[in-house]
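1. sequence unknown, structure follows:
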């Protein structure tokens, strides 16, 4: 296998200029899924990808949805090794504000970043066209050298990830038999620094709730009713401020039921990458972790549940000053949940806590805003170990398992609809400016990303 692998890696290196040319062609298509005027461009991107995959020997098709189309492709000629389902998305974010772009966002440009790296500047360069093309180009290199892929591969490319993805779950469920595989590979994540490859093995879920407190029947004059009438803003602030204790722990009953500590070997890897909190918080002008005591900033984001007040309002908020005692106050709160926590139990516990702290004459209403569970890949699974070794071999640095403080809906949807665990392998960097003007993707990220996928596919083929 070593000689066979080296031949494919050499092909990647020889064909890099052509690979960049194909990426640039895809980047020129303004496939902004959120804007109806670009519906034709989204279809054009889907058709472009279908053709590329068909040219590689995949059985590829564009599939209709109530929104933008999906691309589905299969190459099932290999009879051994696991069957993988690769997921990416061809749609991109809007480019506003246009005045902040240094170049045309759909005229990909090679330039140098502030640290001297060669980067590709274009909308979608990192999220997600550059990332998904690393996988397609890895398949191309295998095909050119050996006329075949080392394992059975299916591909699913979405066109609405950046605009809600409402049609993905129905599509997965409707096509579950066709899309079933052994493991999903998702390339929409990044690396913790320039040199350390990583697989995201944990994602946090989310519970969102909106609370409205009402006391008086209408806004009051604070001179006439101040002190005597209950102030809902003060009450709401007191209740929400007391959800945490002095050590930063959330006080809701059973909140930490099911929460698992990360393995010490994993924590040690994280400490090596982020030896102090300044590396995590410094870029946003902070220096000290403010959550649970006993956990570093990165541990709090990657492996611990959180409670946050996302917005609070009430009373007079216009210009000038008005001595009003408001009748109502509103807040939006969210909980980021780790694997093992039950979203609906957390919501119920929060609502019960608020109600238990209401005095007479105060009424509360709640509006839910979504609920999803956390996700984790078993650390002892063969696919994870194999992929980590492949990444380590390519980058000459030990690959690490990392967490992600946010949520990636496709991971939970693939698990629910298809029963598949996912390996989230990506090569983006924190300064890629995704969703912002002047989005970029390092040429090294693209090149070594292709080489990394070649190695991952080779490694998985040995699991036959």
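-> Arrived safely, thanks for sending. Please read all numbers here as calculations on a predicted model, not as lab measurements.

2. alpha carbons only for contacts and neighbour counts from here, please
-> Will do.

3. wouldn't residue 277 be in contact with residue 296 here?
-> Yes - between residue 277 and residue 296 there is a contact at 6.4 Å, judged by C-alpha atoms under 8 Å.

4. Mutual contacts of those two, please.
-> residue 289 (C-alpha atoms under 8 Å, 6 or more residues apart in numbering).

5. what sits against residue 199?
-> Counting by C-alpha under 8 Å, 6+ apart, residue 199 makes contact with 388, 399-402, 423-426.

6. of residue 277 and residue 296, who's got more company?
-> residue 296 (22 against 18; other C-alpha atoms under 10 Å).

7. Buried ones in stretch 304-321, by neighbour count?
-> Of the residues in stretch 304-321, 304-307, 312, 314-315 count as buried by neighbour count, 16 or more other C-alpha atoms under 10 Å.

8. likewise stretch 220-231?
-> In stretch 220-231, counting by 16+ other C-alpha under 10 Å, buried: 220, 222, 229-231.

9. want to throw the buried residues of stretch 304-321 into JSON lines with distance to residue 418 and secondary structure?
-> Listed next are these as JSON lines, based on distance: C-alpha to C-alpha, whole Å; DSSP: H, G, I helix; E, B strand; the rest coil:
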{"residue": "304", "distance to residue 418": "27", "secondary structure": "coil"}
{"residue": "305", "distance to residue 418": "27", "secondary structure": "coil"}
{"residue": "306", "distance to residue 418": "29", "secondary structure": "strand"}
{"residue": "307", "distance to residue 418": "31", "secondary structure": "strand"}
{"residue": "312", "distance to residue 418": "39", "secondary structure": "strand"}
{"residue": "314", "distance to residue 418": "45", "secondary structure": "strand"}
{"residue": "315", "distance to residue 418": "48", "secondary structure": "coil"}
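
10. put this beside the first:
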């Protein structure tokens, strides 16, 4: 019996036990953004360390940071074989609005072979999947075919604010030949995908100050600049009528898609009508000259996330407000630099600032875009491993979202990052009724096992 056959039998025999253990892990309310859950974060980190000890990993540590703990471990006995760093996060999003949940978010339930609970898909369920792969392999006679290090953090949902420094400080300890992350998803149900690129992220808040206080619109209206009018003018200046960003220099460093990438995107069974239905819109809208997948995976954006100012209560109040503002984020693509983009935004805002107001700009956290070449052997090997379990050709895709720490792995460790996700876009991560299809959990165990065996020298 081959090792993969032994592993398959192990996963089958221990499935009920593993699912109960997953429930125990998901039941810990590890919400990183809320201070009242600080102790729960420590409990979750220690629980994860216990799971790693049971799996047979070594040098397990729960490491303090200036924020929530980092959990590390390793197993380094595969002589002359590659070293894999497995990354994931054990923190989760808040559960509000709680009234929309059909079951309690931290009392996980299985219904119709689907695990419901906060963190089931993003990312505790997928982290747990990796721990069980390590356990199964270390229980087998052949042990792990490659060396493995793990790095599980508790701050991904708040921007991994302390992980960059941890990686810099422990660069040699974390050194690896590749990084494997399961925090993305399949292209569609039953359709596996290896994600080889992520967009970066940056943003600003624009605060517009007009008069020293709210003014009576009958006395001052028409003679004093209205900050809401000013912010509306600024926001309108960011795009033309077709959605093309009008910030000078914004597109200068954008890396063009290769012909191979365009062909790969075109092969995907993408249906615009399905996307309209999913988004609940009558038509799609975006930068001209690009398909929807190209617009959302490989082109940068500038989005207004919120606008505020003036009176918004019941009825009407004839006031000329003193202040207004907006929050803006930009999704960035290779080779855009978030620092340069913020500078361009500042220049654009200063150039287009209406008369009669002062503008203050506050910067948000920044994350660089990331890409590993689609034809990299380790990317292709991941696709081959997926195809052992899914009766579909693997799609090689980009993702429109951002995982800021990925670019740090790329830059500091200088190792290819392999994004092997098993979630689905419909699984309500960050929303009520988050869930994880256990068919993909089962397949994921076997895909990752195959991958570790496949990349052995």
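-> Thanks, I have the structure now. Because the structure is a prediction, the values reported are computed rather than measured.

11. Just give the TM-score of the two.
-> After superposition, the two chains reach a TM-score of 0.91 (TM-score structural alignment, normalised by the length of the second structure), with 456 aligned residues with a C-alpha RMSD of 2.4 Å.

12. returning to that earlier point: I'd like the list of the buried residues of stretch 220-231 of the first structure that fall within helices, please.
-> Those of these mapping onto helices are residue 222, per DSSP state H.

13. Please pick the buried ones from the contacts of residue 199 of the first structure.
-> Buried members of the contacts of residue 199 of the first structure, counted by 16+ other C-alpha under 10 Å: 388, 399-402, 423-426.

14. What is the nearest of the buried residues of stretch 220-231 of the first structure to residue 143 of the first structure?
-> Closest approach between these and residue 143 of the first structure, by C-alpha to C-alpha: residue 231, at 69.6 Å.

15. Now which residue in the second structure aligns to that closest one?
-> Taking TM-score structural alignment as the criterion, the aligned counterpart of residue 231 of the first structure in the second structure is residue 226.

16. if we can go back for a sec, of the buried residues of stretch 304-321 of the first structure, closest to residue 98 of the first structure?
-> Distances from residue 98 of the first structure to these, taken by C-alpha to C-alpha, are shortest for residue 312, at 31.4 Å.

17. separation between the alignment partner in the second structure of the closest one and residue 365 of the second structure?
-> Using TM-score structural alignment, the partner of residue 312 of the first structure in the second structure is residue 307. To residue 365 of the second structure, residue 307 of the second structure is 19 Å away according to C-alpha to C-alpha, to the nearest Å.

18. ok, now residue 157 of the second structure?
-> Plainly put, residue 157 of the second structure is 13 Å away from residue 365 of the second structure if you go by C-alpha to C-alpha.

19. more neighbours, these two?
-> Neighbours around residue 157 of the second structure and residue 365, counted as other C-alpha under 10 Å, are more numerous at residue 157. The numbers are 21 against 13.

20. The first structure: which residue goes with that one?
-> Alignment note (TM-score structural alignment): residue 157 of the second structure maps to residue 162 of the first structure.

21. residues touching that match, list them.
-> 33-34, 91-93.

22. Can you lay out those as TSV showing distance to residue 108 of the first structure?
-> Output for the contacts of residue 162 of the first structure, formatted as TSV (distance: C-alpha to C-alpha, whole Å):
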residue	distance to residue 108 of the first structure
33	19
34	21
91	16
92	14
93	15
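
23. Quick one: which of these is the most crowded by neighbours?
-> residue 91 (30 neighbours).

24. measure that one to residue 302 of the first structure for me?
-> Distance of residue 91 of the first structure to residue 302 of the first structure, given as C-alpha to C-alpha: 27 Å.

25. cool, and residue 456 of the first structure?
-> 24 Å.

26. Confirm that residue 6 of the second structure lies within a helix, as I assumed.
-> Yes - read with DSSP: H, G, I helix; E, B strand; the rest coil, residue 6 of the second structure is one of the residues of a helix.

27. Surely it touches residue 140?
-> Yes - the pair residue 6 of the second structure and residue 140 passes the contact test of C-alpha under 8 Å, sitting 7.4 Å apart.

28. shared neighbours of these two, anything?
-> In contact with both residue 6 of the second structure and residue 140: no residue, using C-alpha under 8 Å, 6+ apart.

29. can you list the buried ones among the contacts of residue 199 of the first structure in JSON lines and add distance to residue 235 of the first structure and secondary structure?
-> Putting these into JSON lines (distance: C-alpha to C-alpha, whole Å; three-state DSSP) gives the following:
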{"residue": "388", "distance to residue 235 of the first structure": "50", "secondary structure": "helix"}
{"residue": "399", "distance to residue 235 of the first structure": "49", "secondary structure": "coil"}
{"residue": "400", "distance to residue 235 of the first structure": "45", "secondary structure": "strand"}
{"residue": "401", "distance to residue 235 of the first structure": "43", "secondary structure": "strand"}
{"residue": "402", "distance to residue 235 of the first structure": "39", "secondary structure": "strand"}
{"residue": "423", "distance to residue 235 of the first structure": "45", "secondary structure": "strand"}
{"residue": "424", "distance to residue 235 of the first structure": "43", "secondary structure": "strand"}
{"residue": "425", "distance to residue 235 of the first structure": "46", "secondary structure": "strand"}
{"residue": "426", "distance to residue 235 of the first structure": "45", "secondary structure": "coil"}
